[in-house]
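Q: Kindly generate the corresponding structure for this input.
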Amino acid sequence: MLVPTSNRNDKNFNNKYISLLGPESRQKLLEGIHAISDMVSTTLGPQGKCVLLNDEANNIRLTKDGVTVARNFFNVDPIKNTGAQLIKNIASEVNNKSGDGTTTTTVLACKLLSLYNKTILEGHNSNELRKQLAEASSIVTEFISNYVKIANNKDIYNIALISSNNHKNISEILYKIYSELGHDAVITINNYPANKDNVSFTDGYSIDHGFSSSFFINNFKLNQCDLSGSVNILLSNSELTSMNSLIEVFEHSLKTNKPLLIITKSISDELLETIIVNKLKHQLDVCVIKLEESDLNKIDVLNDISVLTGATIVNPMSKNVISIESLGQLKEAIVTKNSCTIISGNGDKDKKEMYINDLTSSLKHTKDLSKKIKLDKRIAKLKNKIAKIDLEAANQLEFGEIYDRAEDAINAVKTAIKSGILPGGGVMLYMASLYLDEINKNLNKQGYSILSEALKTPIETMLRNANLKINETLEKINYLNKPIESKNGDFIGINFKNNEYVKMIDNGIIDPADVVLDSITKSVNLANQFSSINGLIYSNV
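A: The predicted model follows:
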């Protein structure tokens, strides 16, 4: 039942907060979990449907991207919305790590939590269930790991095709990019519709460091900071502490109306706040990147960017004014929470060539293996191009939907290259559930049964979205894959394009391994946490 929180003397507290106690708290949360799952699951699989979004500013967007649907989902009931937020959190975690898998994680977690809660209400011991679920999860992940294969160039095309919802041009472009630039390719997508799908290659450089504050975001759709035109760049190898040292640089950027990118070894909190205030007050496009404390190669990063942009690395004292002569130039910078891509730096090409030659010479003469690896990576990054993708679209609404598909494809390909591939189409999870059922025949452990049933949910959802008979299809897949041990790394499933039964990997129906494994791990972890909930407090404001 709903009751006011009564353990506070503050009179205003009781008016602002409401508590919910007992099993009903989990049930109300589950209603929100089912609501977001129903919305997201409609996009799952090749026959999944789109969702039309309309935000607070009345921006309309059509998308089949699960993570976009999840992020925009909202329930007016605060408790149900809290339940939806639980799913959003783990789905985002999987997406942030693996770049894909939001929809699979959502439907898997929803089913698992629902079954878990039902089992507890039936009187089963929650501690024993947690133990059994952990055991079952270990069995399943070990089973799945045995079927992981290394991704080749053909797999890159197929992963892109599936993740982009069969957009052949996007898949061909990504195949071309990775064929020409290798598996460490840096890819950006232009933020506006083009007359045709295309890819161009330009000089660029990428680092694994992002903006120091979300206040620097100016592209709220993509949660990133875009700096373009003729961009000034400042590099500092010591801590920036005083606005006085940056006066000349800021005034120059304001006067010339040029964006400013600052990459520094460190910056004081006080100065960072001052820069943010100046950005908001003067409408200056500025972004500050602080190199991570754990990065032992800060000077190497600064030196590389210095050569590419023509910037002079400064070591300012608090009273010294940094001259505008130390600024470098670049055409464009894209800064996210965790990365920065610098495009078309204005550095001297001859100096860049000499710099690379010096690094190559050092590579030949060093005997330290770790130094060799680092030098080899630096040289490759300095030589490589940045791939820029143009996407054809008739209008902004269509562009947003195609952009999501391209972004999904890029992220899925990156994950597949890193972690390997598995049979897709929900088949790998389904075969893992059958394997778990076989083990559980004589054990009869409830935790095993719960996970097994949940693992079947993704393929059941895809079949439902394709208007196919679920039980009949699964029985056929089960029959065609017997015995499991003889399948030698591939399983037979259904090709939703023509409803034929085929070998999944041989026919390019594949999933990145990390997406599959992370969806299980995150869902099981959430289920264990969810089972311990016996109350919640939420704001009534």
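
Q: Please count neighbours and contacts with C-alpha atoms only from this point.
A: Fine.

Q: how about the helix or strand harbouring Leu363: buried residues?
A: Remark: Leu363 resides in helix 349-365, with elements defined by DSSP states H and E. Along helix 349-365, these residues count as buried under the neighbour rule (16 or more other C-alpha atoms under 10 Å): Lys352, Tyr355, Ile356, Thr360, Leu363.

Q: The following helix or strand past that helix packs against which elements?
A: Moving toward the C-terminus from helix 349-365, the next helix or strand (DSSP H and E) is helix 369-383. Here helix 369-383 touches strand 198-207, helix 349-365, going by 3 or more C-alpha pairs under 8 Å, 6 or more residues apart in numbering; DSSP states H and E.

Q: Helix 349-365 and helix 369-383, what's the angle between them?
A: Following axes from the mean of the first three to the mean of the last three C-alpha atoms, to 10 degrees, one obtains 160 degrees for the angle between helix 369-383 and helix 349-365.

Q: and after helix 369-383, which helix or strand comes next?
A: Using DSSP H and E, the helix or strand that follows helix 369-383 towards the C-terminus is strand 385-390.

Q: Show residues contacting that following strand.
A: Here strand 385-390 makes contact (C-alpha atoms under 8 Å, 6 or more residues apart in numbering) with 173, 177, 181, 185-190, 193-194, 196-205, 343.

Q: this one next, for a side-by-side:
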Amino acid sequence: MNHHSNQSHQETDDRLTALHSNTNAIRAIASAVEGTLGPKGLDTMLVDTTGEVVITNDGVTILNKMEVNHPAAKMLIQVARSQQNEIGDGTTTATILSSELLSLAVNQVDRGVPIPKVIMGLKQGIRLAIQFLKQHVRPVEDLNKDWIHQIALIAGREHEDVAELIVEAAKLVGKEKLLDSQFKFADTILAYEGSENELVSGLILKKKKMNPDMPQKIENVKLLVIQDAFEPEEIDDEALGTEIGFSKYLEYKEIFKQNLDKVEQLGINLIAVHRGIDPMAEEFCVDHGIMMIQRLSSEDMKLLAEHTGAKMMKRSGLNKELEELKSYLGYAQLVYEDEKLEKVRVVGGKGKPTATILVGASTGEIVEERERIAKDAASSVQAAIRSGYVPGGGAVEMAISKEIERIREQTRGMEGFGLEAVAQALTKPMAQIVLNAGFNPLEKLDEVKVAQIEQQSDAIGINTDTGQLMDMEQNGILDPALVKIHALKAAGEICEAILRIHTIIRMKKDEDQD
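A: Prediction:
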């Protein structure tokens, strides 16, 4: 009898090996970023084999640069990246929630709860958590400075100067543009070593002019944006060796010369090109005082066209008649090369207003971190404008945790264990913030629970300086709702995926035995 129970115990252990291995890998990833959470979070130093060092407090940067071989860990990093790409912030929260939720779910499995039941409970718990979260959202009426500033400040890790820049830029860009899902506010941020903080009403193109003899500054700009190379149509070498091919080559060259004359007739004084530029065109533009910029990124091309009202065209587009070509031109008040930055600035385009946020830093190492901080702040502000905001510091998660616990008490059947895991995992963000600030999470979370119930508030959390209770909303500690919703979804998805991996292994084993 005893031998039989040992054997069945051994089988269960084998079946859980994959699950435990995956869970440990995910815990290891989470432990690399959890120390960075909250205002008292510390930085992580990443070192590569050549000794290059990156010091950062940014979850997604740590995850991106970590050396990871375990498939489950890679999966978690993928989820964090999708959070970064879609929302732009909240990767640390998503990672910590995923790890905690999985650990709690695995504890239930170890206690004998069947995996399908745990998954059902988890899915229900995450669905309820998102539903409750949406009930706690404060909508955004206008770009009133106070709350935007606070969201930028929290996401920008208390960098006051960065928060101010972001707020001013948000006002300049306007609510309509920020609500546009195609527009990424974070893409308007550039950081340069040795530059000052500056909000530029316009664009900074990440290139300098092609030739030092071209004008350094142009007013009343008329520009052409060319999507490919600015050179005659090409003929391959083989064809060039034939008589017909050679005469075609001469014909294309002649057409290109005529097109350069059109450039002069239209009064174009700036040409921006995605690829390279023919030497004949370069010489022509130097002679005629036209500025040229080559090898611009697709992103810069798009922004330039939008801001100046230009329509992008292929080089063959220049074969069109003069009148038709006029509709392709873009206009701006001023274009000049910033000699210090060695970048071209475009000011006062007649298309859509745009802002570029220049973040200054004293050294190369700090530049990258300052840029990351500003991008997080911009993403959070945009997410809040799109989805509203909730009290930060883990307070709203604590409130939701209580609501899920209440439902758990009324739930019969084993799904309740999955609900319990979600309710407990939701207390993790505050626990981690409190721990990083040097206080006892058990004691502090208990105080918060009692205070939230007594005052019927979802905003009470812990002041990380004093360890005392504090109203997060009144003190301006706010988070975009979208960041939280996405982090919850991500945690639920990764948890379910890892739990299912274990199930699939077990099914295959059963088939083999058959």
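
Q: Greatest separation within the buried residues of helix 349-365 of structure 1: which pair is it?
A: Lys352 and Leu363 (16.5 Å; C-alpha to C-alpha).

Q: Mind jotting down where the helices sit in the stretch 351-500 of structure 1?
A: Taking DSSP state H, counting those that start in this stretch, the helices of the stretch 351-500 of structure 1 run over residues 369-383, 396-419, 427-440, 446-455, 457-465, 470-480.

Q: returning to that earlier point: for the helix holding Leu363 of structure 1, packing partners?
A: Packing partners of helix 349-365 of structure 1 (3+ C-alpha pairs under 8 Å, 6+ apart): helix 298-309, helix 369-383.

Q: Thr106 of structure 1: which of these is closest?
A: Thr106 of structure 1 sits nearest to helix 369-383 of all those, at 36.4 Å, using C-alpha to C-alpha.

Q: Check the offset of stretch 57-74 of structure 1 from the chain's centre.
A: For stretch 57-74 of structure 1, the gap between its own C-alpha mean and the chain's C-alpha mean amounts to 16 Å (C-alpha atoms, centre = their mean, to the nearest Å).

Q: Residues contacting that stretch, please?
A: If you take C-alpha under 8 Å, 6+ apart as the criterion, stretch 57-74 of structure 1 is touched by 36, 39-41, 43-44, 48-55, 81, 84, 88, 91-92, 95, 102-103, 397-398, 400-401, 404-405, 408.

Q: Okay, buried residues for that stretch please.
A: Neighbour-count burial for stretch 57-74 of structure 1 [16+ other C-alpha under 10 Å]: Arg61, Leu62, Thr63, Lys64, Asp65, Gly66, Val67, Thr68, Val69, Ala70, Phe73, Phe74.

Q: Adding distance to Asn495 of structure 1, write those out as CSV.
A: Output for these, formatted as CSV (distance: C-alpha to C-alpha, whole Å):
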residue, distance to Asn495 of structure 1
Arg61, 29
Leu62, 25
Thr63, 23
Lys64, 19
Asp65, 20
Gly66, 21
Val67, 24
Thr68, 26
Val69, 25
Ala70, 26
Phe73, 30
Phe74, 34
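
Q: Next step: these restricted to strands.
A: In strands, judged by DSSP state E, the following of the buried residues of stretch 57-74 of structure 1 are found: Arg61, Leu62, Thr63.
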